[in-house]
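Student: What follows is a predicted structure for the sequence shown.
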Amino acid sequence: MITTDPVGDWTWEAASDGRGVQPSRAFEVAAAVWNVLARVGIATPVAEVGVTVRSVGDMRDVLFEETGLPLESEPFDPRTALSRAASQVDSLQGDFVVAVRMRCPGMWTVPGARHRAEQLFTIQADVWKRSLTAVTLETYSDVWLTMDTRDREQIATYDENAPRLALALKEISELLGCAPTPGDENRYATPTETGFADIRIEGPAYVDAWGTFEVPARSRRLRSSLPPSEDEYAETTELPVHYFTVQDEAQVLGYVWAAPAENAAGFEPRTAAGERAFEAGRAWLLQLREAHRLGLPAMDALNWLAQQPTSSGTGRLLEKTPRSCPSLDSLEEISGRW
């Protein structure tokens, strides 16, 4: 399953040799860690980079900020946006903290297939006052675990993916000259220096952690930027649902659904598609609100959506008629697995 909160994380801290480091080292270290992930086959282009520089004296004081910078094949060629940002950071005066954060698409495998997530990892590299360099790696998938985050054993998937994560952690430690500090046990798993503890030994911390925590978190994220409205269908149902697949070019963004027996309707973002799934979902939810305002029952609203023109970036409905799913939980499972 793919999550919006990390399944686990690891942090490395490397002090300078006393001569100090350039602030742009944060850029170089983050790119080097990405290269390790790419070399072992779990990161793919193109990473998206954000940079923030804050004053040590007042962390609310932002001295420099850029977002959406691509990690190009030659990231420190003087002509790249990342190189220009690094040069600007190096020119700053005073005591400050540089934070470089990369959102990394990546690939994982199951027997006979490969899958991509638009945020399989994030890398954050910080340089504090030109001395301490700290790197944190976070992962947003459970394919490194012996049991998935819905409490199902997945040894074949673990065997295909966990060794590559272990190799990446080892190579990052060699790169930085220190061992990682694994993150704390969380709702999903317990990180270790080589990956994750075997969840089969003591059992999961929560029953169906993905369904318990991830599904509500996705809903909050999906709706957080929408204005309040009374024109809403019920958001949940225990009954069977009908749905359309929403696709943009070759990528599935999610599923717009309705449960006629309970007049419920909504959108399930395909988590692996990243922020594009949430952007599309907000647009479909606004259309559902319009259908509710028109007084349409949920199933009629679904068919009404099929007749409406689509806007750029929102995706199109793949099917001509709605498909059926035995429950909303089953549809949520589909939206989170691949």
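Tutor: Noted; the coordinates are in hand.
Student: going forward, measure contacts and count neighbours with C-alpha atoms only.
Tutor: Will do.
Student: Counting neighbours, what do you get for the closest residue to Cys104 other than its chain neighbours?
Tutor: Distances taken as Cα to Cα, 6 or more residues apart in numbering place Ala47 nearest to Cys104, at 4.7 Å, with adjacent residues excluded. A total of 24 residues lie near Ala47 under the criterion other Cα atoms under 10 Å.
Student: cool, and Lys320?
Tutor: The burial count assigned to Lys320 is 10, neighbours taken as other Cα under 10 Å.
Student: Where does it fall, secondary structure wise?
Tutor: Secondary structure assignment for Lys320, by DSSP states H and E: no helix or strand.
Student: so how far is Leu302 from it?
Tutor: Lys320 sits 11 Å away from Leu302 when distances are taken as Cα to Cα, to the nearest Å.
Student: okay but the residue nearest to Cys104 is in contact with Arg101, surely?
Tutor: No. Contact between Ala47 and Arg101 fails when scored by Cα atoms under 8 Å: they sit 9.7 Å apart.
Student: and here's the other structure:
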Amino acid sequence: MITTDPVGEWFWETSVDVLQGQGARRALQLFGRLRSLGSDLGLVDGWGHGGVSVVTLKAPRHVRYEWEGVGPLDRAVEAAEGRFGEDATLHLWSVLPGEWLDADGAARRSERLFALRLLVWPQGHAGVSLAAYSDAWMTLDLRERPQPEVAAANAPRLAALLGAVSGLLGAEVEPGDPTYFGRPTASGFEDLADEGTDYADPWSTFAVPARWQRMLNLLPKGYEEQSYETFTEGPVRYVEVRSGGRTVGHLWAGTDDNSAGYEPRTAAGDIAFTAGVPLLQEFAKARQAGTRSLDALRAAASSMPGAVVQDIESLDALQELSAH
């Protein structure tokens, strides 16, 4: 399962040579080498959404330079070069897509497998963090079900990545605090197979609400009051929402004919959320016009080439379908 919030995070302290005004460029070189470690292990594949910023140290602090986009950070760092000096910090970050292995050994891609960050202070002191967004490294998945084959295939790869980062930086790794989903260690995650997780069903309890909150942040204020009920205990019907040849989410309506919504496929990345915005807005218009939710779903499906309305036993099952 892929979450919108990290399942775990790790930290290192290091330094960057900032002499002769080359701090930003050398920070980029280090950042690229860190990313390459994941690529060499077959975990990271490409660049995702990222950013560069220069923030002043003295109060009131302000952002002197900022860039966000998709892909390598080279040009943004070049533009930030002259603005990072003795009175500011430099921030580099990138979401890293990559692949994890399922129980059958098949590769499963996520557009948000890791997030890498580098923060550099004026004197060259630097901090590195790596956050993971998949439960593939854990002996229990986020629904507390044993997944020994998945963990056996993926946990050693995460351990190798953490060890490689420590080796490159010449620094010990500092595991982050426990999350709703797991307990990070210096080599990955604690084995929870015997004692279980800290929370019951963290996928339903934390991951699904966080995902829906992210959707709401993209929608106009008051959306929930204008549209259908967003929960149902009965069966649902749904259509796959596709973009660029891949499934990015699932648009659904309850068989009670009064509930409907959209479940983003988190592994698809940001497009999973943005693709749902116009669809949910159309649902709100349909509800305001007195259209029953199943009719609204059929109307939406008719506008999607090749879309087929399918049945599934529950909203919970559809949410889990969208988890990978």
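Tutor: Yep, that arrived. What you see is a predicted model, and the numbers here were worked out from it, not measured in a lab.
Student: Drop the TM-score for these two in here.
Tutor: TM-score for the superposed chains, counting by TM-score structural alignment, normalised by the length of structure 2: 0.93, backed by 319 aligned residues with a Cα RMSD of 1.8 Å.
Student: coming back round to it: contacts only, for the residue nearest to Cys104 of structure 1.
Tutor: Pro70, Leu71, Met102, Arg103, Cys104, Pro105 (Cα atoms under 8 Å, 6 or more residues apart in numbering).
Student: And for Trp108 of structure 1?
Tutor: Trp108 of structure 1 makes contact with Ile42, Arg114, His115, Arg116, Val143, Asn161, according to Cα under 8 Å, 6+ apart.
Student: of all those, which two lie farthest apart?
Tutor: Farthest pair in those (Cα to Cα) is Arg116 and Asn161. Separation: 13.0 Å.
Student: So which of those two has more stuff around it?
Tutor: Asn161 (21 against 17).
Student: So the more buried one belongs to a strand, correct?
Tutor: No. Counting by DSSP: H, G, I helix; E, B strand; the rest coil, Asn161 of structure 1 is not found in a strand; it is helix.
Student: Wait, it touches Val143, no?
Tutor: Yes. If you go by Cα under 8 Å, Asn161 of structure 1 and Val143 touch, sitting 6.4 Å apart.
Student: which residue ranges form the strands in structure 2?
Tutor: With DSSP state E as the definition, structure 2 shows strands at residue ranges 8-15, 49-56, 63-70, 88-101, 107-120, 125-132, 174-175, 184-185, 188-189, 236-243, 246-254, 260-264, 310-312.
Student: List the buried residues for stretch 247-261 of structure 2?
Tutor: Residues of stretch 247-261 of structure 2 classed as buried by neighbour count (16 or more other Cα atoms under 10 Å): 247-255, 257-261.
Student: sorry, back to before: among the contacts of Ala47 of structure 1, the buried ones, what's the PyMOL command?
Tutor: Buried residues among the contacts of Ala47 of structure 1 (16+ other Cα under 10 Å), as a PyMOL selection:
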select buried, resi 70+71+102+103+104+105
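Student: picking up where we left off before, quick one, which of the strands of structure 2 is packed in tightest?
Tutor: Highest mean neighbour count among the strands of structure 2 (mean count of other Cα atoms under 10 Å): strand 260-264, with a mean of 27.
Student: quick revisit: Ala207 of structure 2 is nearest to which of the strands of structure 2?
Tutor: In terms of Cα to Cα, the element of these nearest to Ala207 of structure 2 is strand 260-264, at 11.9 Å.
Student: Would you mind getting the average deviation of the closest one from structure 1?
Tutor: Once fitted to structure 1, strand 260-264 of structure 2 is off its aligned match by 0.4 Å on average (mean Cα distance after the TM-score superposition for structure 1).
Student: matching residues in structure 1 for that strand?
Tutor: Aligned by TM-score structural alignment, strand 260-264 of structure 2 corresponds to residues 265-269 of structure 1.
Student: Not counting its own residues, what contacts that stretch?
Tutor: 218, 233-236, 253-259, 277-278, 281, 284-285, 288, 298, 331-332, 335.
Student: likewise stretch 53-72 of structure 2?
Tutor: The contact list for stretch 53-72 of structure 2 (Cα under 8 Å, 6+ apart) reads 46-52, 76, 80, 83-84, 87-92.
Student: Which part of structure 2 matches stretch 232-249 of structure 1?
Tutor: Using TM-score structural alignment, stretch 232-249 of structure 1 lines up with residues 227-244 of structure 2.
Student: Could you tell me the end-to-end distance of the matching stretch?
Tutor: The straight-line separation of the ends of stretch 227-244 of structure 2 (Cα to Cα) is 28 Å.
Student: Please work out which residues outside it touch it.
Tutor: Contacts for stretch 227-244 of structure 2 (Cα under 8 Å, 6+ apart): 224, 247-256, 258-261, 275, 283-288, 293-294, 297, 301, 304, 307-315.
Student: For the buried residues of stretch 247-261 of structure 2, give me JSON lines that also has distance to Leu218 of structure 2.
Tutor: Output for the buried residues of stretch 247-261 of structure 2, formatted as JSON lines (distance: Cα to Cα, whole Å):
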{"residue": "Thr247", "distance to Leu218 of structure 2": "20"}
{"residue": "Val248", "distance to Leu218 of structure 2": "16"}
{"residue": "Gly249", "distance to Leu218 of structure 2": "15"}
{"residue": "His250", "distance to Leu218 of structure 2": "17"}
{"residue": "Leu251", "distance to Leu218 of structure 2": "16"}
{"residue": "Trp252", "distance to Leu218 of structure 2": "19"}
{"residue": "Ala253", "distance to Leu218 of structure 2": "20"}
{"residue": "Gly254", "distance to Leu218 of structure 2": "23"}
{"residue": "Thr255", "distance to Leu218 of structure 2": "27"}
{"residue": "Asp257", "distance to Leu218 of structure 2": "25"}
{"residue": "Asn258", "distance to Leu218 of structure 2": "23"}
{"residue": "Ser259", "distance to Leu218 of structure 2": "20"}
{"residue": "Ala260", "distance to Leu218 of structure 2": "17"}
{"residue": "Gly261", "distance to Leu218 of structure 2": "14"}
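Student: Would you mind checking which of these is nearest to Val128 of structure 2?
Tutor: Nearest member of those to Val128 of structure 2, counting by Cα to Cα, is Val248, at 30.7 Å.
Student: Could you list the buried residues of stretch 135-153 of structure 2?
Tutor: By 16+ other Cα under 10 Å, the buried positions in stretch 135-153 of structure 2 come out as 135-144, 146-148, 150-153.
Student: Could you tell me which of these belong to helices?
Tutor: Pro148, Val150, Ala151, Ala152, Ala153 (DSSP state H).
Student: tell me which of those residues is nearest to Ala267 of structure 2?
Tutor: The closest of those to Ala267 of structure 2 turns out to be Val150 (Cα to Cα; 16.8 Å).
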